[in-house]
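Colleague: sequence and predicted structure below; questions after.
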Amino acid sequence: MARGHPAGPTGPAIRRAFDLLDLFTAARPRLTLSQLARHGGVPLSTAHRLVAELVRWGALERDADGSYHIGLRLWELGALAPRGQGLREVALPFLEDLSQISRENVQLAVREGAELVFVERIAGTGAVPVLTRVGGRFALTATGVGLVLLAHAPTEIQDDVLGGRIERYTDHTVTDPARLRRMLADVRTNGFSISDRQVTPDSLSVGAPIHDHLGQVVAAVSLVVRHGTASPHTLAPLVRTSGRAISHALARRR
């Protein structure tokens, strides 16, 4: 999923530097200077100057072969984000409890615009493989956590997501906007979401909301199991209990 766009050869230097950083992805963790210039839409000389500054600051690090990867300085700053590391620290004991009880995949995510970002994932022993990566982005329309976050998103976000292209991952992925709206209404009514084989053909995900002290949904937790091994309505009480426990812990931390 695109997270930005090239700034072109003109424009504020800081914006162009951020655009270069935005070129790094899980599928493309290392880039050469020429690749940064080409994909970033800037002259090679400009890319050289910007990359040199980013290396000096610690946002990028240079490999022995001359390519570049994201530096630890960005990880240090990212750990200060309250919706990321702060939330993770509060939620982690409850996520671990849910993982130990179920021995399945447990996930924690927040909404960032029209996408979700995974904040934490605990993989159960022998659990079904998932596409989750901590720090990775994903569509709001298919996963258990995504459906929860979309159900409680502002109306304009829902309209934007459901009015655009809805990605299909499997034959079971729901892409019809009207049906998705009914699913979102069920999430708000029932207090949990069900994503049945929507992301991978062998997985079932049940998600629940996490509220802040004002009652606003700020995150979502989910349990992902192999399809056919458990009923979603059996899993829902476990996930909802974890969501409520994390919500109470967030309120106490305020």
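Modeller: Nice, I can see it. Numbers count the residues shown, from 1 in each chain.

Colleague: alpha carbons only for contacts and neighbour counts from here, please
Modeller: Fine.

Colleague: look up the closest residue to residue 68, ignoring the ones flanking it.
Modeller: residue 62 (4.5 Å; C-alpha to C-alpha, 6 or more residues apart in numbering).

Colleague: so the one you found versus residue 165, what's the distance?
Modeller: Relative to residue 165, residue 62 is positioned 37 Å away (C-alpha to C-alpha, to the nearest Å).

Colleague: with neighbour numbers in mind, choose between those two.
Modeller: residue 62 (17 against 10; other C-alpha atoms under 10 Å).

Colleague: contacts only, for that one.
Modeller: Contacts were defined as C-alpha atoms under 8 Å, 6 or more residues apart in numbering; by that measure residue 62 touches 55, 68, 69.

Colleague: how about the helices in this protein?
Modeller: Shown for the chain, the helices assigned by DSSP state H span residues 13-21, 33-40, 44-57, 72-78, 87-102, 144-151, 155-163, 177-190, 232-253.

Colleague: take this one as well and set it beside the first:
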Amino acid sequence: MNSDRIDRALSVLLNLSQHPDGRTLKHLSEDLGLPMSSAHDLLQAMVEIDAVRTIGPRNYALGTKAIALSLTIVDSISLRNIARQYLAALSSAISENVYLGVRTGDTVSYVDRFEASQVLSVVMQLGSERPLHASSVGKLMAAYNPDLEQKVLSASTLHAYTPFTKTNREELRREYARIREQGFSMSDGESVEGIVGLSTPIWDHTGTAVAAVHVSAPRGRLAEDRRPFVIDQLRQAGNGISTQLGADLQDRGARLSAEA
């Protein structure tokens, strides 16, 4: 690959990083000053190595490899770096694998993980996308980001990953409202049978839910009588990370009380 092609590939990644909801082939072609055919060939090559992914007909977004690379490059100043000490303490406190989930365009992904020493544990692949209607971290981010919620509620079809996946839009609308009211989300066998997931939000200085603290475990280890303790620990970790990001949690609590 010559230097000009590498430069164009980097320009594609920079462009897509500024458009988390994706960019059409036509717009990318115009932005890069390339003929449509050349832009298409370049994008297809990047799709093959997972640096770019398709999210619709001739619509492109950053791929999981590009996201993983960007996280490595900015690790010293990133959310991921700030969150690590809290995730480590959380994993130790609840003796379960814990994750940091973030929004990636119109989906969510896990970008960090701390593993506990359980014999039987749930290990989710970093960079893997999680559904907005069938995972606790996905439902949490959709509940707190109106555009993501609308994507789910207006989708033509919603995939049923298990017999317990919620695919009724009115039921999901109520679920998102309940998440906002209670401040956490749960999935119970909705994406993987027998697995319970719990997630709480991470807020930035603007009051936006930018990420989630998440745990997944077999249902027997996240039974109803243990969930309040685990949720409390998740909240403490999320609040600690939020504070480091400059979130004003007291102001947010006051606004929620006023809205209630």
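Modeller: Arrived safely. Here the structure is a predicted model, which means the values were calculated and not measured.

Colleague: list the TM-score for the superposed pair.
Modeller: The TM-score (TM-score structural alignment, normalised by the length of structure 1) is 0.69; 204 aligned residues with a C-alpha RMSD of 3.2 Å.

Colleague: ok, back up a step: out of the helices of structure 1, nearest to residue 199 of structure 1?
Modeller: helix 144-151 (9.6 Å; C-alpha to C-alpha).

Colleague: can you give the distance of the closest one from its chain's centre?
Modeller: 11 Å (C-alpha atoms, centre = their mean, to the nearest Å).

Colleague: mean shift between it and structure 2?
Modeller: With mean C-alpha distance after the TM-score superposition for structure 1, helix 144-151 of structure 1 departs from structure 2 by a mean of 0.8 Å once superposed.

Colleague: equivalent analysis for stretch 182-189 of structure 1, please.
Modeller: Looks like 0.7 Å for stretch 182-189 of structure 1 (mean C-alpha distance after the TM-score superposition for structure 1).

Colleague: and that stretch, what's buried?
Modeller: Going by neighbour count (16 or more other C-alpha atoms under 10 Å), the buried part of stretch 182-189 of structure 1 is 183, 184, 187, 188.

Colleague: what distance do you get for the second one to residue 51 of structure 1?
Modeller: Going back to what we said before, that points to residue 184 of structure 1. 44 Å.

Colleague: now do the third one
Modeller: In this structure, residue 187 of structure 1 and residue 51 of structure 1 are 45 Å apart, going by C-alpha to C-alpha.

Colleague: same question, residue 89 of structure 1
Modeller: Residue 89 of structure 1 is 33 Å from residue 51 of structure 1, by C-alpha to C-alpha.

Colleague: between those two, tell me which one has more neighbours.
Modeller: The neighbour count for residue 89 of structure 1 versus residue 51, taken as other C-alpha under 10 Å, is higher for residue 51 (23 against 12).

Colleague: if we can go back for a sec, turn the contacts of residue 62 of structure 1 into TSV, columns for neighbour count and distance to residue 202 of structure 1.
Modeller: Shown next, in TSV, are the contacts of residue 62 of structure 1 (neighbours: other C-alpha atoms under 10 Å; distance: C-alpha to C-alpha, whole Å):
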residue	neighbour count	distance to residue 202 of structure 1
55	17	43
68	20	37
69	19	34
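
Colleague: dump those to JSON lines, plus distance to residue 124 of structure 1.
Modeller: Shown next, in JSON lines, are the contacts of residue 62 of structure 1 (distance: C-alpha to C-alpha, whole Å):
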{"residue": "55", "distance to residue 124 of structure 1": "38"}
{"residue": "68", "distance to residue 124 of structure 1": "33"}
{"residue": "69", "distance to residue 124 of structure 1": "30"}
